[in-house]
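K.L.:
Below is the sequence, then the predicted model.
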Amino acid sequence: MAAMWMIRGDGGRLYDDFRDRNIAAIGWAQLATEAKPGISRKALIQIYKVLQPGIKDASAVSGASQVYRFVNEISIGDTVVTYSPANRTYLVGRFTGACQLQLDLADQGMSLTRPVEWLALEVDRDKLTSASRNSLGSTLTVFKVAEDAQKELLALATGNAVSVTSKDPVEDPEALEDPLRGVEEIAFERIKDQINSLDWAEMQELVAGILRAMGYKTLVSPAGADRGKDIIASPDGFGFEPPRIVVEVKHRSARMGSNEIRSFLGGRHKDDRGLYVSTGGFTKEAFYEGERANVHLTMWTLDELARTLMAHYPATDPETKRLVPLRYFYVPA
């Protein structure tokens, strides 16, 4: 079986760019011009140390090794996957060409690119087994995907189902240079998994609980036709005292598009403030619609929802804490 590589462009921010441009890419602009095919890993590490005086040995090894892999170890025909933390989806494809230097894309974090033929079907993170989700949690930009996770991703991306027998995960030695490296990002993904497992009614209560922790009083709509609003939040609890925040909560895997945003905005008063929560994310067109709206609109993906919960968690009430139980722990800074 051909190798599968995870390429996390700028932590997932470049997901749409990868798909739209039919590429996978990495940054490291300072190393890009030196990372020529055939260069040794050792040489690239030394160059990195010269270009970045004072860099820690472990950071130089990790960074240069990932650039080396992207340039020299990936083969045409290998499979590739990238992840969108905002949408919680994986995009799967196949490398179709050699590494190319793209200095015109350096400021966008895509100094080195490889052409990719992406499959049309995206893979929902929640459809993967917990073992595969955990194995894909590394925060490295470039790493090999475990065989079981590879089989799952390829099957789901082609509309099939697969049963796998979990094996002990093989740790990437580069990820073990610092056992605590990336622990915050990994924990954040686990928190999002926990939030996403809530049903719709619980998700609505979670959003209301976060708003209460932020100092608002809330009115939650009962189940059924809500005429474009699930929660009303305001300082007085009735919506008489500004700001009056009208909240729509969509808890589904599909991204919300421009039509949904227009429908939500169409029922708003000019003095309303809108909050649209979509755990499945938003399309580019939806964000554009929100930016040009006459009513002030904030759009939360699962990422923003989780970060806001974490920021206000100490002030949340017991009911909200029961929905998503979390605890603090400390690591060296």
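P.N.:
Here it is on my side, so go on. Numbering: from 1, shown residues only.

K.L.:
going forward, measure contacts and count neighbours with C-alpha atoms only.
P.N.:
Noted.

K.L.:
how about the strands in the stretch 201-333 of the chain?
P.N.:
217-220, 231-234, 245-250, 273-278, 296-300 (DSSP state E, counting those that start in this stretch).

K.L.:
Need those strands in a markdown table (columns: mean neighbour count and distance to G12).
P.N.:
Below are the strands of the stretch 201-333 of the chain laid out as a markdown table (neighbours: other C-alpha atoms under 10 Å; distance: least, C-alpha to C-alpha, whole Å):
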| stretch | mean neighbour count | distance to G12 |
| --- | --- | --- |
| strand 217-220 | 18 | 33 |
| strand 231-234 | 24 | 30 |
| strand 245-250 | 23 | 22 |
| strand 273-278 | 23 | 18 |
| strand 296-300 | 18 | 17 |
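
K.L.:
Of those, which is nearest T308?
P.N.:
Shortest distance between T308 and the strands of the stretch 201-333 of the chain, using C-alpha to C-alpha, is found for strand 296-300: 9.4 Å.

K.L.:
Without its sequence neighbours, what residue ends up closest to the residue most central in space within the chain?
P.N.:
By C-alpha atoms, centre = their mean, the chain has its centre lying nearest to P85, at 0.8 Å. With sequence-adjacent residues excluded and distances taken as C-alpha to C-alpha, 6 or more residues apart in numbering, P85 is closest to G12, at 6.1 Å.

K.L.:
shouldn't the residue nearest to the centre of the chain be in contact with D303?
P.N.:
Yes - the criterion here is C-alpha atoms under 8 Å, and P85 meets it with D303 at 6.9 Å.

K.L.:
circling back to that earlier point, quick check: the residue nearest to P85 vs D57, distance?
P.N.:
G12 is 26 Å from D57, where distance means C-alpha to C-alpha, to the nearest Å.

K.L.:
let's bring in a second model and compare:
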Amino acid sequence: MTRLWIVRAGKQGERELAAIEQGRLLPGFLEVGDLSTCKGRDAILAHLEQVMPDAGRNRLKNFAAQLNQFAYAIQVGDLVVMPRKVTDGVAVGEVTSEYKFHSEDPFRHSRAVKWLNEAVARDAFKQDLRHSFGAFMTICEIKRNSALERVRAVLKTGIDPGSLLGKQGKAAIPPSDEDVEAEDYASDIEDIANQQIISLIKSEFAGHALADLVAEILRVEGYTTKVSPPGADGGVDILAAGGTLGLGEDRICVQVKSGDGTANHDVVLRLIGSVSNTQARTGLLVSIGGVNAAAQKELDNNFFKLRLWQMPDLLKALFRAYGELSDETRAKLPLKQIWAPISGGDE
């Protein structure tokens, strides 16, 4: 029987790009040794007690249950969701290999996956599934509310039909101590809130309007800005400069990509050309759909010339500037800061 799993790729999405490009699930736990030598959760727990001696007992039991699922419970043919941090989407794939461990591999633990869709918008799913995707766990199963059938439906039609079983959609048998299920653990409130803010940004600042928002954030940070009019921009959406009257040496050429698709190598090359043509010192690429591996490599090769804002970076900049944004902008993005206790569990 096919099952549906969540496998994350880092608290900040630091392994997402590698997971997508390499077709692998990369859950982390880098201090942990080869799980194929640990048969069962108790054996994994004993190993964790050796390699993570300072962690609490309950935390280790939680990790052992997750790792046992990754190594042994997930089966070839199961579907997996990787909630993405650097974009607002999720990747959905089919597991194609058993657990593998490579001591020389920087990611160590992995399973091969065939990605069926690398960037499904979270808004394609109804709220209950979005909350499941926001569970704190790195590895867990989603089996309530017809989750598997609904993910399949979204892959096929783009539409979440909702719970097909109504109130009967919950698991008939209560989860045992061996289970790690998304609905049985606290959600990452910050992540869920961020996803709601992202949806609001995409709705209120669609298309070229996102350049206006980025320009306003830069103005709050002390830059004088010039926004190109809508239409063909030749790779320049915003020019920003520091100093009196914007005549300082801190000159930035900004390219804003508001679509869900990843920015590719050509986008970065055009930005490099625009930096030169406009006599800017720095290029800033704002891409809410992230970048692909070739684009990231080009950005890395131009570390002293280019910077990248993906969705988490844009949110951080927005939060820094929010109190000084215009009344009109804050009316479109009504936000309130709250304090909440921290819950752990994600690697």
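P.N.:
Everything's here; your move. Here the structure is a predicted model, which means the values were calculated and not measured.

K.L.:
higher neighbour count, G12 and D57 of structure 1?
P.N.:
G12 (19 against 13; other C-alpha atoms under 10 Å).

K.L.:
Wait, the more buried one touches V81, no?
P.N.:
No - counting by C-alpha under 8 Å, G12 of structure 1 does not reach V81; the two are 11.0 Å apart.

K.L.:
follow-up on the earlier one: the residue nearest to the centre of structure 1 maps to what in structure 2?
P.N.:
Using TM-score structural alignment as the criterion, the counterpart of P85 of structure 1 in structure 2 is K85.

K.L.:
what does Y276 of structure 1 give?
P.N.:
Match for Y276 of structure 1 (TM-score structural alignment): L285.

K.L.:
which ones are touching that match?
P.N.:
Going by C-alpha atoms under 8 Å, 6 or more residues apart in numbering, L285 of structure 2 touches V254, Q255, V256, K257, V268, L271, L306, R307, L308, W309.

K.L.:
what do you get if the cut-off is 10 Å, keeping everything else the same?
P.N.:
235-237, 253-257, 263, 267-268, 271, 291, 299, 306-310 (C-alpha atoms under 10 Å, 6 or more residues apart in numbering).

K.L.:
what do you get for L333 of structure 2?
P.N.:
If a contact means C-alpha under 10 Å, 6+ apart, then L333 of structure 2 has I197, L200, I201, E204, F205, Y322, D327 as its contacts.

K.L.:
all helices for the stretch 151-300 of structure 1, in order.
P.N.:
Taking DSSP state H, counting those that start in this stretch as the test, the helices found in the stretch 151-300 of structure 1 are 183-196, 200-213, 258-266, 284-291.

K.L.:
before we move on, what about the stretch 1-150 of structure 2?
P.N.:
Under DSSP H, counting those that start in this stretch, the stretch 1-150 of structure 2 gives helices at 16-22, 41-51, 57-68, 127-133, 147-157.

K.L.:
With respect to I192 of structure 2, which of the ones you listed lies nearest?
P.N.:
helix 127-133 (7.0 Å).

K.L.:
equivalent range in structure 1 for that closest one?
P.N.:
Taking TM-score structural alignment, helix 127-133 of structure 2 hits residues 130-136 over in structure 1.

K.L.:
any residues touching that stretch, and which ones?
P.N.:
6, 81, 83, 125-128, 143-153, 164-171, 186, 189-190, 193.

K.L.:
For ChimeraX, write a command that selects the buried ones of the residues you listed.
P.N.:
Only the buried members of the contacts of stretch 130-136 of structure 1 enter the following ChimeraX selection, criterion being 16 or more other C-alpha atoms under 10 Å:
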select :6,81,83,125,143,144,145,146,147,148,149,150,151,152,153,189,193
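
K.L.:
picking up where we left off before, can you add distance to G28 of structure 2 and give the helices of the stretch 1-150 of structure 2 back as a markdown table?
P.N.:
Shown next, in a markdown table, are the helices of the stretch 1-150 of structure 2 (distance: least, C-alpha to C-alpha, whole Å):
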| stretch | distance to G28 of structure 2 |
| --- | --- |
| helix 16-22 | 11 |
| helix 41-51 | 14 |
| helix 57-68 | 10 |
| helix 127-133 | 18 |
| helix 147-157 | 25 |
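
K.L.:
Determine which of those helices approaches G222 of structure 2 most closely.
P.N.:
Using C-alpha to C-alpha, the helices of the stretch 1-150 of structure 2 put helix 16-22 closest to G222 of structure 2, at 32.6 Å.

K.L.:
Check the gap between the residue lying closest to K270 of structure 1 once chain neighbours are set aside and A286 of structure 1 for me.
P.N.:
Among residues not flanking K270 of structure 1 along the chain, V295 sits closest, at 6.0 Å (C-alpha to C-alpha, 6+ apart). Distance, V295 of structure 1 to A286 of structure 1, using C-alpha to C-alpha: 14 Å.

K.L.:
tally of neighbours for K284 of structure 1?
P.N.:
14.

K.L.:
Against V92 of structure 1, how distant is it?
P.N.:
In terms of C-alpha to C-alpha, K284 of structure 1 sits 20 Å off from V92 of structure 1.

K.L.:
Likewise for A24 of structure 1?
P.N.:
11 Å.

K.L.:
same question, G159 of structure 1
P.N.:
Applying C-alpha to C-alpha, the value for G159 of structure 1 to V92 of structure 1 is 12 Å.
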